[in-house]
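Peer 1: A predicted structure for the sequence below; I have some questions about it.
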Amino acid sequence: MQFFDPSILQSGQYHDWLVQGLILSLQLTAASFVIALPLGALVALMRTSTFAPLRAAGATIVEGIRNVPLLAHLLFWYFAFPELLPDSAREFLYANNPEAVCAVIAMSLYSGVHMAEDIRSGIRAVPASQLEAARSLGLGRFKAVRQVLLPQALRASVPPLLSQTVNLWKDTSVATVIGAAELMYQAARVETASFRSVEAFTFATLAYLTVSLLISFAAHLYQRRYPVRPA
């Protein structure tokens, strides 16, 4: 008679793997968003600048990044980028979770240029008279943009930026191709170790769905609280 079933411990281990993958996916999303948002704001300001070379540089960044698939970005930053680094920097990268670091770099750039286009639309939605009024009050162009134009543009851009955040959350699943131990990687690991395909991928599916719906619900609440009014 068997009094102890080792599969009980294994089930707990599989659960831990899935939870660890979910946590890493959330961390990748948060870290990428923190980098992508200011990057998007900077590129949007470049694209709306009155200085032609800055506009050209902004357009080059956007078109050069968003027209390359995220998968290609991930593979470049993970396999090619470390080879361009000095030996000491490469060793430091390899000693500090290179899969997660390279995933954050790739997703930050990819999401950042898409956010830039949303913020640029928000900037265009702000009446030009707002900037002119700020300048007439004695603010320099930089202060007028930072204190008057950009806050209004970001507020108008919140709904599409939240949609981009949903895309960013779902895009973390692609990081499995470079070995980042995020949710899809761990679900596949559980399936390989236990053949529990239904449980592993149902957990992953429900996790992606739940977080996506929470972000979408936040966007809905924001739109109800701050409806976009015509200028």
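Peer 2: That came through fine. Given the structure is predicted, the values throughout are model-derived calculations rather than measurements.

Peer 1: alpha carbons only for contacts and neighbour counts from here, please
Peer 2: Will do.

Peer 1: what's the spacing between residue 48 and residue 110?
Peer 2: Distance, residue 48 to residue 110, using C-alpha to C-alpha, to the nearest Å: 20 Å.

Peer 1: dropping in the other structure now:
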Amino acid sequence: MRYQPDWSVITNNLDIFFKGMYLTLEISALSLLFAIPIGILFGVGRISKNPIIRFISSVYVEVMRGVPLLVILIWIHLVLGQFLKLGAFWGSIVSLAIFSGSFIAEIVRGGIQSVPKGQMEAARSSGMSNFQAMRLIILPQAFRKTLPPMASQFIILIKDSSLVSTISAVDLTLKATNLAAISYRYIEIWTFVALLYFAMTFTLSLIIRQFEKHWLKSEY
């Protein structure tokens, strides 16, 4: 028998989908909030003159970038979650923050290395310590260069957050999965979910483009 679409499953459950969207954005935003300081810390560590700090930072970045996010989510949920009592919500945020932090670390490292070396030399010659020069001179300049890729990382984070449903975090994907299991309207539900994810990421992409245009104009 030919399949007959029934889109009433969407209109009758819009509150469920929009609540799932909100939770997805909340998880993504909080993860990014924690991922940024992690990324800055290890990004600076990657170019540290201290070999131990540089080694630790490099190991963190390479391990996190080399292990699938799904594995990290499950490991943190099953291992750290048992000791810290994180729960699915905070376990998801910790996992995403640690995972995204490694990518942000590379963004930060690239931003710092794009600042001319003469800036550090000038700061040091004026009497600043390495820490002061990095905090007051180098990082502010690097920050301007890293904002666009940081914003793009947030879009990637939203898409990656769909995996948190595997540890029972109640996001858009899990709500859709539960609703589909009850209604058996898989085509309608997952089509709509795909459109919602596209709407979130595309809207953010437009905002980022406008921000980049404004940012470039302000530089001249």
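Peer 2: Alright, I've got the coordinates. Since the model is a prediction, treat every value here as computed from it, not as a measurement.

Peer 1: now the TM-score, please.
Peer 2: With the length set by TM-score structural alignment, normalised by the length of structure 2, the two chains reach a TM-score of 0.88; 210 aligned residues with a C-alpha RMSD of 2.0 Å.

Peer 1: and stretch 18-33 of structure 2, what's buried?
Peer 2: 20-21, 23-25, 27-29, 31-32 (16 or more other C-alpha atoms under 10 Å).

Peer 1: can you find the partner of residue 147 of structure 2 in structure 1?
Peer 2: Mapped onto structure 1 by TM-score structural alignment, residue 147 of structure 2 lines up with residue 158.

Peer 1: so how many other residues sit close to the nearest residue to its match once chain neighbours are set aside?
Peer 2: Of all residues not flanking residue 158 of structure 1 in the chain, residue 219 sits nearest, at 7.7 Å (C-alpha to C-alpha, 6 or more residues apart in numbering). Residue 219 of structure 1: 18 surrounding residues under other C-alpha atoms under 10 Å.

Peer 1: which residue is the nearest non-sequential neighbour of residue 16 of structure 2?
Peer 2: Nearest in space to residue 16 of structure 2, with sequence neighbours left out and distances taken as C-alpha to C-alpha, 6+ apart, is residue 175 at 7.0 Å.

Peer 1: burial measure for the aligned partner of the one you found in structure 1, as a count.
Peer 2: Residue 175 of structure 2 maps onto residue 186 in structure 1, with residues paired by TM-score structural alignment. For residue 186 of structure 1, the neighbour count with other C-alpha under 10 Å is 26.

Peer 1: for whichever helix or strand residue 186 of structure 1 is part of, give me the average deviation versus structure 2.
Peer 2: Using DSSP states H and E, residue 186 of structure 1 sits in helix 183-194. If you overlay the two and look at helix 183-194 of structure 1, the average distance to its match in structure 2 is 1.1 Å (mean C-alpha distance after the TM-score superposition for structure 1).

Peer 1: next, the buried residues of that helix.
Peer 2: Neighbour count says helix 183-194 of structure 1 has 183-191 buried, by 16+ other C-alpha under 10 Å.

Peer 1: so who does the residue opposite residue 36 of structure 2 in structure 1 once aligned touch?
Peer 2: Alignment note: residue 36 of structure 2 maps to residue 37 in structure 1; criterion TM-score structural alignment. For residue 37 of structure 1, the contacting residues are 112, 115, by C-alpha atoms under 8 Å, 6 or more residues apart in numbering.

Peer 1: closest one of the buried residues of stretch 18-33 of structure 2 to residue 72 of structure 2?
Peer 2: residue 31 (14.0 Å; C-alpha to C-alpha).

Peer 1: for residue 57 of structure 2, see how far away that closest one is.
Peer 2: Relative to residue 57 of structure 2, and taking C-alpha to C-alpha, residue 31 of structure 2 is found at 20 Å.

Peer 1: ok, residue 195 of structure 2 next?
Peer 2: Taking C-alpha to C-alpha, one finds residue 195 of structure 2 at 38 Å from residue 57 of structure 2.

Peer 1: for residue 148 of structure 2, same thing?
Peer 2: Distance of residue 148 of structure 2 to residue 57 of structure 2, computed by C-alpha to C-alpha: 23 Å.

Peer 1: between the two, which one's more packed in?
Peer 2: residue 57 (22 against 16).

Peer 1: now the helix or strand harbouring the more buried one, how far from the centre of its chain.
Peer 2: In this assignment (DSSP H and E), residue 57 of structure 2 forms part of helix 51-66. In terms of C-alpha atoms, centre = their mean, to the nearest Å, the centre of helix 51-66 of structure 2 is found 19 Å from the chain centre.
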